[in-house]
Every structure is written in C-alpha cells, then in structure tokens.
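> Structure for this input, please:
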Amino acid sequence: MVSEKRSAESSQTTLNVVPLTPAESRAAELAKEVVDSTAASSVADHKSELASVEEKGNVWDGYLDDDLPEKTNGRLVRNLRFQIFSLYRRLFGIVFITNMGIFINEAVRGTNAKHLGTITIANLFVSILMRQEYVINAFFTVACAAPLSWPLWIRRILGRVYSIGGIHSGAGVSGTVWLILFVAQATREVIRNEQTSVATLTISYVILVLLVGMVIFAYPAFRTKQHDSFEATHRFAGWTAVALVWAQVVLLINDYREPGTSLGNAVVHSPTFWLVLILTCSIILPWLRLRKVTVKAEVLSDHAVRLHFDYVNTHPGHFTRMSHSPLTEWHSFATISVPGTQGYSAIVSRAGDWTKQQIENPPKQIWIRGIPCYGVVRVVPLFRRVLLVATGSGIGPIAPVVYANRVPLQLLWTAPNVRKTFGDKIVDSLIEANPNAVIYDTRKHGKPDMVKLTYRLVREFNAEAVVIISNQPLTEKVVYGMMSRGIPAFGAIWDS
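This is a model prediction of the structure:
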C-alpha cells in the first residue's frame, strides 16, 4: 500500500488510583465497545469507499453518445503525418536519405575501399549506440528535463524521444547498403590486383551475408511472427559479425598502411579501429552486469504473478530484462517502484509459454542483464496534467507513475475481473494514490470504445496529454484518435 498507517501512542500516569464501582466498570466497558465499533465501522467505510471509487458513479455512463470532435487536417494529410510518417519513420528517413545522398556521390565519384569501410563502420557504430542502455537513458534524461513553462509544441516533440529507434534502424540499414558498395569496390580492387587483399574481401562477403540476414529478420512483419528467430539471429549473427569486423578492419588497415609504418602504429591512428572498439565495448557492457538475483514471487491469480526484487532501486519509466536462459531469450518488463520502499516489482501476465511458466512455477532466482532502462512512460513529467490509460497488465508500467504523483494525473484502467486477476493490494494502492482513478471492469461492463472513453476523460480532467500502455492495435488506435484531434498522445511503438 502506498499510504502509511501510524499507530497511536498513549502514555498513562497512575496517581491516587481509586477502585471503580460496578456501575462505573460497566460504563467503561460500554464506552470501549462503542470505540471498537466505531473503529470497525471506519475500516468498513474505508473499504466501501475504495470499492465505490472503482465505479466512480459510472462516469462512463452515456459516453457512447458523446460526439467526438472532427479530426484536424484532411484525411490524407493526417494519415501521412500520424501513421505513415511517424517520428520513428521520419528519423529513419532522415538518416537513410542522407546516407543515400552521400552514397550516390561516392559511387559516381569513385573512391577506395578504405574510405568506404570507414563510412560503413561509422553507420554501424551509430546503430549500435542507439540501443545502448546508457545512451537511451541519457536521451530520456535530457529530453524530459524540459520545464513545464516551455510551449506545448516543443514538449510534445520531446515526448517522442522513445522514437530514437528510427536512428538505430536507419543507420543499420544504411550501413548494410554501404557494405554492399564496399564489397563491390573491394572485389574490383582484388581483380585489378590493387591494395585490398583476398582475405579482406572474403571476410567482407561473410559479414555482408550476416548483416543482410539481420535486416531481413528485423523487418517488423517478420519480427512479430518469428520473434524468437529474430532475437537469435540478431544476437548470434551480430556477435559473429562484430568478431569478423575486427579481423576485417585490421586486414584493411594492413592493406592500406604506408610503407615503413608498423601495423600497430597504423591501427591506433585509424578512426575505424576506435569506432569498432567503442561499439564492441557498448555491446559487452550490459553482459558485464549480468547477474542471477533472488526473486520473491507473489502469485496474484492464474493469469498474473508479481515478482519482487531488492538488488536495485528503480524510477518510474524503467524496465529491466529477465531470463532463465541468458544466451537464448530475454523478456522485458516494466518496473514498479513505490516511494520509500527498497527495490522494485514487476507484473508478469500470461501471454505465452515463458510467462505461463512464471505463473505456474514461480522462480526463486532469475537472470538480470544490464541496468534499468527508460521507456515511454518516462515522458509523463513533461506535461501539466496527464491521463494515464492502461489495459490489463499494462498497469505495470503505469503504476509507478501513479505512485510517484509528480504531476496531476487521472488513471483509466480497463481489465477483466480486475481484483480477481491482479489482487486487492494493487487495486487499493492505486486508488489511494489516485483517488479519481477510473477502473473499468470489462467482464462486468463489456469492452469499451477506448477512443470515446479516453476523450471523455481527457475533456473532464482537462488533460494536456495522454499516455497509454496496451497492446499494439489498441495503442495505435487511441494514439491516432487523440493526435488526429490535436491531443498529444504517447504509446509504445513496435518498430524498433
């Protein structure tokens, strides 16, 4: 529970104690019964109050009859702006188009393999660093440091900091395209018996096959259907490629080093060597923090379990990666931190074989990799008044923001059999932290029209922004429904 209960203390001083008469004793007993009855009634009233808050007098009554305002801009413009050209895709486009402009120039002008290799490595360097936990946290920290006095149009742009994955994928795809040109140029040089060696070219072909495979498996549609294959390919093909890049870089430097210059001297004076060194350290760093930690499992129902950890404290917006098999699979979960409480917890709901195992056979220990990393709900403090929307176990990322209560919040949580599924403790703690919370039981009231219900609460709470954690289709629907009507809305993306 978020609230703390204080026990009353009393001190008694006995001076000239006079025995009570039978009548006085009976009066004292009656008085005690009245006090006990009042206390019990107070507890009952409190529980009744918590339960009634869930219904909020059915604030959603008649919401289906509400008229939604017209969407802004024309249909083509808003679809291009909010769906086809999301900020993630715009960042991807900027990185890729800029690279292709330089690519065409280099291809027409003609340049040697060494120069093309440097450009290729530079792109892979950017791609890898955009997925480094310290870099991600730095982006969020800087973006979310903007004061509330700044104009909303600036803060709503900063709120999309989680779209930096577009830089990651844009640089990764660009690096692969540059590698194709590098291999073509290296092949030409080998055929002409110029500087590039056969060994360098052979390794480059292997790297190209690995990177093309990674790009194919990372395509959103394929990644969603074959997520395990995507993870395995990205991890093992990526590690193999990095190892081969080291060999490629050293061989290429040796191919182009000036006569009389030692290989060691040529290596330390090469920009590609330092880029590869830094990107390699970036990949290794999270694995240096790999640990097996103790976990206390609290089974909430046959649909959810809450895992408690005490090895580190987290902040609202953080998520961590968990695994029982560190080399083969990892699962990300939002951390639930309660102010004044050591450690954090995470809600795992049934969504597949791995999550089913955690519920039916709760773990006592689990592997954790890297440091807690920020996600989308970190942007909440950028806005003056925020409507938080969660469906089902999406309450996990939302809960710590509610507990922290840094800005005025309104919570909307929809889920089937809320108390039965997630337990009284979580439900009551959220209501105490956010008394105006609206908890909508879909088993009792049916599935709501989330766009209309969200808009009603935005209007009633006068929210400046909406943050939603749900499944992909509903998240995209609500975010588009709000953004197309001029209301800043933020939700997880599945493209990075």
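
> For the rest of this, base every contact and every neighbour count on C-alpha atoms.
OK.

> Quick one: the strands in the stretch 101-250 of the chain, in order.
Remark: strands of the stretch 101-250 of the chain are absent; assignment by DSSP state E, counting those that start in this stretch.

> again, but for the stretch 351-496 of the chain
With DSSP E, counting those that start in this stretch as the criterion, the stretch 351-496 of the chain has strands at 365-374, 386-391, 409-415, 438-441, 465-469, 489-491.

> between those strands, which one is nearest to V249?
Comparison of the strands of the stretch 351-496 of the chain against V249 by CA to CA identifies strand 365-374 as nearest, at 28.0 Å.

> Tabulate the strands of the stretch 351-496 of the chain (JSON lines), appending distance to A243 and mean neighbour count.
Shown next, in JSON lines, are these (distance: least, CA to CA, whole Å; neighbours: other CA atoms under 10 Å):
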{"stretch": "strand 365-374", "distance to A243": "21", "mean neighbour count": "20"}
{"stretch": "strand 386-391", "distance to A243": "43", "mean neighbour count": "24"}
{"stretch": "strand 409-415", "distance to A243": "47", "mean neighbour count": "23"}
{"stretch": "strand 438-441", "distance to A243": "52", "mean neighbour count": "23"}
{"stretch": "strand 465-469", "distance to A243": "38", "mean neighbour count": "25"}
{"stretch": "strand 489-491", "distance to A243": "36", "mean neighbour count": "25"}
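
> compare with the first, here's sequence two:
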Amino acid sequence: MSSFQQVHSIDSCSQGSLDDAEKGIYDSTLESVAPPPFVYTSQRREAQLSRLQSPTSPVHEGITPCTSVPELSLPQPIKLNTSHIEVVEEPVKKPVTIKAKISRWILFELWFNVYRRFFTFVVLLNLVGIILAALGRFKYAENHLGALVLGNLLCAILMRNELFVRFLYLLAIYGLRDWAPLRIKLAATSVLQHLGGVHSGCALSGAAWLIYKIVDIIRYRAVQHPAVIASGIVTNVFIIISVLSAFPWVRNTYHNVFEKHHRFIGWLGLAMTWVFVIMSNTYDIKLGQWRTDTHSLLSAQELWFAVFMTVFVLIPWVTLREVSVEVEIPSPKVAILRFERGMQQGLLGRISRTSIMEYHAFGIISEGRKATHHYMICGVQGDFTKNLVVHPPKTVWTRQLKFAGVGHASAMYKRGIRICTGTGIGAALSTCIQSPDWFLIWIGSDQERTFGPTITGLIKKHIEPERMILWDSKKRGGRPDSVQLLKDTWKSFGAEVIFITSNMQGNDEMMQGCRAAGLHAFGTLWDF
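Okay, here's the model as predicted:
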C-alpha cells in the first residue's frame, strides 16, 4: 500500500481520551476549576509561614504578593491550633452560559422547512384529487387512475436518482451562477436540498392512489378478471410495505430492516407493477376477454410510466463496481479510505462490502477532477464503520455515479463559509480545497492525531492560514461560541452563504443563531 499504510501504533493515552467532538457530541466549553482552600494543618506548614513572614516581606508591609490591595497582617507569626480544622473541598462552579433566546417564529420556520412544505403540498394536492375522484368530479382520474399512481411513484424515484439530481444541480449552477440575484440562488439551493420532501410526498400519494384504484376494481369485480384483481392487490401490498419501511422511526431505529424492505420489496413492487399494468390494459372488461393486439398496451400512459421508472431505478446499479481501496487508521475512531481518480466538490459516495446490501454514504474529499485519488472519512458509529477499522477491506463495492449533496451548490456563490464538526470535514473539505472563495471552520478535538497526516496534509497544502479556522477543543479547553465565530467570519470574509455539517444539536444551535442574526445558512438535513 506504499506510503498510505494503516497506522496501528497509536499513542496509548489517545485510546480512551478521544474527545466527544469526534463522536459528533456538541460538548460544552471548558469548566473552570476553583483552587483548593488555603488551609494549614501541619507544624511544617506553620514553620514555612513564619519564614515567609519576614519584616521585609510584602505581607509584613500590609500588601498581598502580586497585588496592591492592603491586607491586615501580624508582625509576628502566632501558633495556630489546627486540631479542629477540617479541609473542606469547595464545589466546582460551572460557568454560566447565557444563550440568546430564539423567537418561536424562527423555531417554527426551521421546523416547517422546505422539506415539510413540499411534503405537505404534494400530499394535500393528491388528497384533493382523490376526494374529487371519489365525488365523480375528476374526469381524468376516472380513465387514468393507473397513470396517477405511477406518475407519483415515478416522481418519487426521480427525486432520489443520482443522475436526475445531478442534472438539476447542473442546471442551477450554470443557469444561475453568473446573473441571478442572491435571493434566487438561495431559493434554488433550498429546493435542491429538500427534494426529499417531494420524494416522500409522492411515494405516499402514489400508495394512496393505488389503494383507491384497487378499491375501484373490487367494486366492479363482477366484470373484472380475478387475475387483474389479484395482481393489483399484491402490487398494493408491496408498495405499502416499501413506503411504511421508510418512515423515520423505522429507518432510524432499524436501518437494516429499512434497507431490506425499502429496496427489495420496492423492487418486487416494481416487478408486480409491470404485471398489473400489462394485465389491466390487455383485459377488455366490456367484452370480458383478453386483447391480443399491442396497440392498446403501447398507447397506455401507465406502460411508459413503468418504463421510465425501471430505467431510473436501474441507472445507478449499472454503474456498480468493486474497486480497490487503501485504508489508513490514524485513530481507533476513524478510518480514511483512499480510492482512485479525482472528483468534483460537494459529492457523496455510497460504499458496501457486498454488492447489493448495507450501503452507507460518506462525503468525498478530492483535490479536483484531475486528481489521482479521492478520500472518504468514516467515523466509527455502527457495526459497518467499526469493521472498517477492525478489519480493513482491500476492496469495496460502490456506484461510480456519485450523488450531489447540498455542498455541490456552493459553486453558485461568490464567497461562503463551510463550517463542520468532527468527521463532518469529509463533506466540507473539498469545497474549500477546490475554491479559494470558501472559508473553512473545522471544530474538533486533536484533529491531527485523530484524523492523521493525510487529511491535515491536504488542508495545509491547499488552504491558506487566513482562509481557515481549525478549532482544537482539546488544546483550547472547549468548544467555541460557534454562532459568534460565524458572525465574525461572515463580516471579515464577506460571505454570502454558510453551509453547516454537524450533529443534530450543533446544527440546530448554529441554524437558529444564523437565522436570528440574518445570516443565510443551510444545515445538515435529516429526512423526516
């Protein structure tokens, strides 16, 4: 593995003393420790005191050493009866941190973000359509229920497709960068970041329309073929299971369960969709027989929705490859993976030890598209990342088509700030390496020891000292006031936008502070 070998000789003191910053825990600032009480309890200490209190000492002159405050003192030391004196340990007083009060309106705005607005709009729009269809006032739905089902599901697939999302970012960056005012750029970035709201809303709405369609078929089961009804019910079950498995409490608590059901049951649902579309469009309910001509099938809207759904599902998997990887382990909490070829900034990649199971996404660090390598920082948080450290792989599976994170939109802006904590540097560093107009703020604990020479070397090589703040909470005795740090950097650097990569607590604090201060910021997004 040449010079990029695994580092196994780790300082023993670092094994158990890694700060919570690496874990993404937003710890508090350093606590000041009060000095112990100045109580003399031995004859030896009394002798030392008597020697110190000479006639020419500052105490004898009525002055406490190192201060100008007068203090009453005796000209001769007296014997102290110390038998009854007890040493009392004073409790450590924590510094009082006064946080700025955030208005309820700001908290509501951050909660009801564009993701939730998209989700609410899409679901309500489809709900109105279902109600109108049930009342007989939606003529299109009477003849094209299947198209409404598959149209929603196709839209849901597109919002999570690497190629389509990269295309949207391309349009926004090259279409808005040179002429658009800041307000439009911010709106476009917000839309791109929250496309997941459209994905969730369309998936749920598609399932709702599918239920409505099956109910409609069952109502007229006397003239419908049993095979059509059966295929519709099976399709419905698969789609509903796939949608329910993606609910936040399932996805966050049982990630592997979510992945298996959402992916594999979703694929089965897609296969059954083909069966249902073909059967429902080739059976003539008026004549009560199957049609053999292909014209009616090819002219059906449902067929072409199914075609595009299949194409966009397959595109990312066509680029799946098993690639060589070199692993550096600078500390027990982090694995640095190195891959061949360079990348654009703001991209993320999914990797797995198997071809179709347990994919995990990480930010990509690269010096540019013409670079020879790119890197991923994998912080130990679960079984998958733990095994990267304990049993470093020589190859991993990955899709060569990478997907764009919100950091990819940084190319639209003239100047900006990229702030991150701990392993968030993996998603942030490329932007500041590849663009001299971005300022890096990295908050962590003992970064050089924790993340190793490769990452710190890239920072020192490509980012000037005046364009970065590396806050080592271990050396500086705690974390900074990140909001104040952002305010100061915003003014001095002349930034027009801030991108944040942090854990939930740190992200919320910075987003609230930036919104209250009128700073344009985009934080880490957790799907809801």
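
> before we move on, back to that, for the strands of the stretch 351-496 of the first structure, which one sits closest to S42 of the first structure?
So among those, strand 438-441 is nearest, using CA to CA, at 23.2 Å.

> if we look at that closest one, which residues are touching it?
Taking contacts as CA atoms under 8 Å, 6 or more residues apart in numbering, the residues outside strand 438-441 of the first structure that touch it are 53-56, 59, 410-418.

> let's see it at 10 Å
Contacts with strand 438-441 of the first structure, where a contact means CA atoms under 10 Å, 6 or more residues apart in numbering, come from 51, 53-60, 389-392, 410-419, 427, 430-431, 446-448, 457.

> which bit of the second structure covers it?
Aligned by TM-score structural alignment, strand 438-441 of the first structure falls on residues 469-472 of the second structure.

> That stretch: average distance to aligned residues in the first structure?
Its aligned residues in the first structure lie a mean 1.0 Å from stretch 469-472 of the second structure after superposition (mean CA distance after the TM-score superposition for the first structure).

> V327 of the second structure matches what in the first structure?
In the first structure, the residue paired with V327 of the second structure according to TM-score structural alignment is A297.

> Tell me which other helices or strands the host helix or strand of that match touches.
According to DSSP states H and E, A297 of the first structure maps onto strand 296-299. Counting contacts by 3 or more CA pairs under 10 Å, 6 or more residues apart in numbering; DSSP states H and E, strand 296-299 of the first structure is packed against strand 304-309, strand 344-349, helix 353-360.

> Other residues contacting it?
In this structure, residues lying in contact with strand 296-299 of the first structure by CA under 10 Å, 6+ apart are 304-310, 345-348, 358-365, 421-423.

> now with 7 Å?
For strand 296-299 of the first structure, contacts defined as CA atoms under 7 Å, 6 or more residues apart in numbering pick out V305, R306, L307, H308, F309, I359, P362, P363, K364.

> same deal with stretch 276-293 of the second structure?
V223, Q224, V228, S231, G232, L297, E302, L303.

> re the thing from before, mind putting the helices and strands packed on strand 296-299 of the first structure in JSON lines, mean neighbour count included?
Formatted as JSON lines, these follow (neighbours: other CA atoms under 10 Å):
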{"stretch": "strand 304-309", "mean neighbour count": "22"}
{"stretch": "strand 344-349", "mean neighbour count": "23"}
{"stretch": "helix 353-360", "mean neighbour count": "16"}
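
> Let me know which of those is the nearest to A107 of the first structure.
With CA to CA, the closest approach to A107 of the first structure among those belongs to helix 353-360: 48.1 Å.

> Which other helices and strands does the closest one contact?
For helix 353-360 of the first structure, there is no helix or strand it packs on, judged by 3 or more CA pairs under 7 Å, 6 or more residues apart in numbering; DSSP states H and E.

> Tell me the residues of the second structure aligned with it.
Per TM-score structural alignment, the counterpart of helix 353-360 of the first structure in the second structure is residues 383-390.

> That stretch vs the first structure, average distance?
Mean deviation for stretch 383-390 of the second structure: 1.3 Å (mean CA distance after the TM-score superposition for the first structure).

> Over to stretch 198-218 of the second structure?
Stretch 198-218 of the second structure versus its aligned partner: 0.8 Å mean (mean CA distance after the TM-score superposition for the first structure).
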